[in-house]
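My questions concern the predicted model and sequence given below.
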Amino acid sequence: MLKDLFRKQRKYATIPSEQAKKEIPEGIMQKCPRCGTIMITKELEKNLKVCKSCGYHYSLSAPERIQSLVDEGRFFEYDADMLSEDPLHFPDYKKKLKSDIEKTNLKEAVVTGEGTIGGFPAVIGVMDSRFRMGSMGSVVGEKIARAAEKAATKGYPFILFSASGGARMQEGVLSLMQMAKTSAALEKLHRAKVLFVSVLTNPTTGGVSASFSSLGDINIAEPGALIGFAGRRVIEQTVRQKLPEDFQTSEFLLKHGQLDQVVPRHELRETLIRILEFHAYGREPQ
């Protein structure tokens, strides 16, 4: 009898039934990759995809970014039907483009257009890292260059949000040429004395960080964003020394003079409104 009282009880795991699994919608909860806090997805979206516990900034899609910034109903897209070709006949490139178009409901890795922010008109470009990791191919470069030219023509400030893994390898040298093209378009904007605000988000790397994203009259970044050209390991192997823990973060770049400001996402719209207001009243009449 005593043996029965003190014998070890077997532990059984409860396996949810197939019906229970179906009743819980997929993606209803998300775990913060930095602090591990589990959040309801809808609550996270209401908080502009910023973790309430540690302030980690999740990536925003181009439509989400635009919606969080522009005045309601005041965004008109440019060049919405531009599509990438396969100039080098790279294996499976067309198939991957088609897959990303279906997955993101976007034609390319950047959305450009014009709208108002706090009542101030601006030309806006937003890169989307879901589409080929936001890589810069010929269409991305062309859309950004055209947006800069329209900003110069209209005299509207140009605000560009970068989120990219760099140049698009499937387009080879044609992708690298976009670095020069976008930089030249921004030089025309500068000569026209039109403001260019570059906002760097996580990640901004490779040929994008080495071209237009670093050429703003004002360079802003979101907290904790990865910003750099080559990868950390490659640099450490080249210089043969250990790099600081915060190397290639927005905070590190601010400390070393490459950024003007690091702005949390909740404050970004108001910060841009203040910049646009200063610019509007500081401009010479045309």
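Structure received.

make it CA atoms for all contacts and neighbour counts henceforth
OK.

What segments of the stretch 51-200 of the chain are helices?
Remark: helices assigned in the stretch 51-200 of the chain by DSSP state H, counting those that start in this stretch are 62-69, 93-104, 138-154, 172-191.

what about the nearest residue to residue 32 once chain neighbours are set aside, neighbour count?
Spatial nearest neighbour of residue 32, chain neighbours left out: residue 38 (6.3 Å); criterion: C-alpha to C-alpha, 6 or more residues apart in numbering. Applying other C-alpha atoms under 10 Å, we find 14 other residues in the vicinity of residue 38.

Got another one to weigh against that:
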Amino acid sequence: MAWFKRQDKGIHTPTEKKKEAPDGLWYKTPSGNIIHMRELKNNSYVCPDDDYHVRIGSKEYFEILFDDNKFTELDADLMSADPLKFTDSKKYPDRIAASQKKTDLKDAVRTAYGKMNGKDITICCMDFSFIGGSMGSVVGEKIARGIDHSLKKKVPFLMISKSGGARMMEAGFSLMQMAKTSAKLAQLSEAKIPYISLLTDPTTGGVTASFAMLGDFNIAEPGALIGFAGPRVIRETIGKDLPKGFQSSEFVLEHGFLDFIVDRRQLKNKLTTLLKMVY
């Protein structure tokens, strides 16, 4: 039976000893392109084959924007309470604790200040991985305090939005953050300190209806979902099919709600150039 056996010389690993590739080494885009995570990180988390912008959080944005990833975080330990004693399938404090353990975040937004191409700036960035980036009292408070920091230091303020909207577990307390952040931004405007709002995928609900659309410059990443209500809700409400690309950043730009769309790979330099022109 020698003909049935391998005669070639080489390394042959028994099946039981073969190991699978570790999870997290590769990323597959919606169009089917596969890219190594190291290459993706070096390309600002944009797939080079189709320019697909992968959803990222505050950790990655801070790495991209702050010089040498050096920054000072503000109000890092601020956490949500349970003012309404909300209980659904799981108690609200349990949801918070589970999200904190899963994401290693305290809540759905982080605020920090540092230098971007040598220019001082305060950056507030939302994390969709924390309960869908929902806006609760802590989110509103941290944004407000971030604006206060910009007012005190007289430095530009950048808001990076990525959210499903208001946090239902805080009901009216969540909705109050819309007015709270808007009032703070009015103070920033009166002080003539630039506010740039960057809308990323997705930016919806009460976030879109408040601080996300109040920038001196409203900009977005390519292909981001931007809107108030979701497409399905709108379709059922008006009883009509929606236009192709409805609520994409390109559609929103075409209809005058954005100033421009910026590729994440050019984001840092574009923001610096813009701020040098106006401040």
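Great, that's in hand. For clarity, every value in this text was computed on a predicted model and none was experimentally measured.

Need the counterpart of the residue nearest to residue 32 of the first structure in the second structure.
Applying TM-score structural alignment, one finds that residue 38 of the first structure aligns to residue 34 in the second structure.

Please verify my assumption that that match contacts residue 26.
Yes. Between residue 34 of the second structure and residue 26 a contact is recorded at 6.7 Å, counting by C-alpha atoms under 8 Å.

Now for residue 81 of the first structure, how many residues are close by?
By other C-alpha under 10 Å, the residues close to residue 81 of the first structure number 8.

Trace it over to the second structure, please.
Correspondence of residue 81 of the first structure to the second structure, assessed by TM-score structural alignment: residue 77.

got the contact list for its match?
Residue 77 of the second structure makes contacts with residue 106, as judged by C-alpha atoms under 8 Å, 6 or more residues apart in numbering.

Could I get the buried residue list for stretch 223-241 of the second structure?
Using 16 or more other C-alpha atoms under 10 Å as the test for burial, stretch 223-241 of the second structure gives 223-228.

residue contacts, the match of residue 38 of the first structure?
Contacts for residue 34 of the second structure (C-alpha under 8 Å, 6+ apart) come out as 26-28.

now do residue 168 of the first structure
Residue 168 of the first structure sits next to 132, 135-137, 175 when contact means C-alpha under 8 Å, 6+ apart.

want to try CSV for the residues you listed, with distance to residue 16 of the first structure as columns?
Output for those, formatted as CSV (distance: C-alpha to C-alpha, whole Å):
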residue, distance to residue 16 of the first structure
132, 36
135, 41
136, 45
137, 46
175, 49
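
Which of those are retained in the second structure?
Contacts conserved in the second structure for the contacts of residue 168 of the first structure, using both residues aligned by TM-score structural alignment, their matches' C-alpha atoms under 8 Å: 135-137, 175.

and the residues you listed, which are buried?
135-137, 175.

Now intersect these with the strands, please.
In strands, judged by DSSP state E, none of these are found.

Looking at the residues you listed, spot the one nearest residue 102 of the first structure.
The closest of those to residue 102 of the first structure turns out to be residue 135 (C-alpha to C-alpha; 17.2 Å).

wait, isn't that closest one in contact with residue 164?
Yes. Under the criterion of C-alpha under 8 Å, residue 135 of the first structure makes contact with residue 164 at 5.3 Å.

Distance check, the one residue sitting closest to the centre of the second structure against residue 277 of the second structure.
The second structure has residue 162 as the residue nearest its centroid, 3.9 Å off, counting by C-alpha atoms, centre = their mean. As for residue 162 of the second structure, its distance to residue 277 of the second structure is 27 Å (criterion: C-alpha to C-alpha, to the nearest Å).

try residue 145 of the second structure
Distance from residue 145 of the second structure to residue 277 of the second structure, by C-alpha to C-alpha: 26 Å.

neighbour-wise, which of those two wins?
Remark: of residue 145 of the second structure and residue 277, residue 145 carries more neighbours, 17 against 8, as counted by other C-alpha under 10 Å.

Name the residues contacting each of residue 135 and residue 164 of the first structure.
Contacts common to residue 135 of the first structure and residue 164, judged by C-alpha under 8 Å, 6+ apart, are residue 129.
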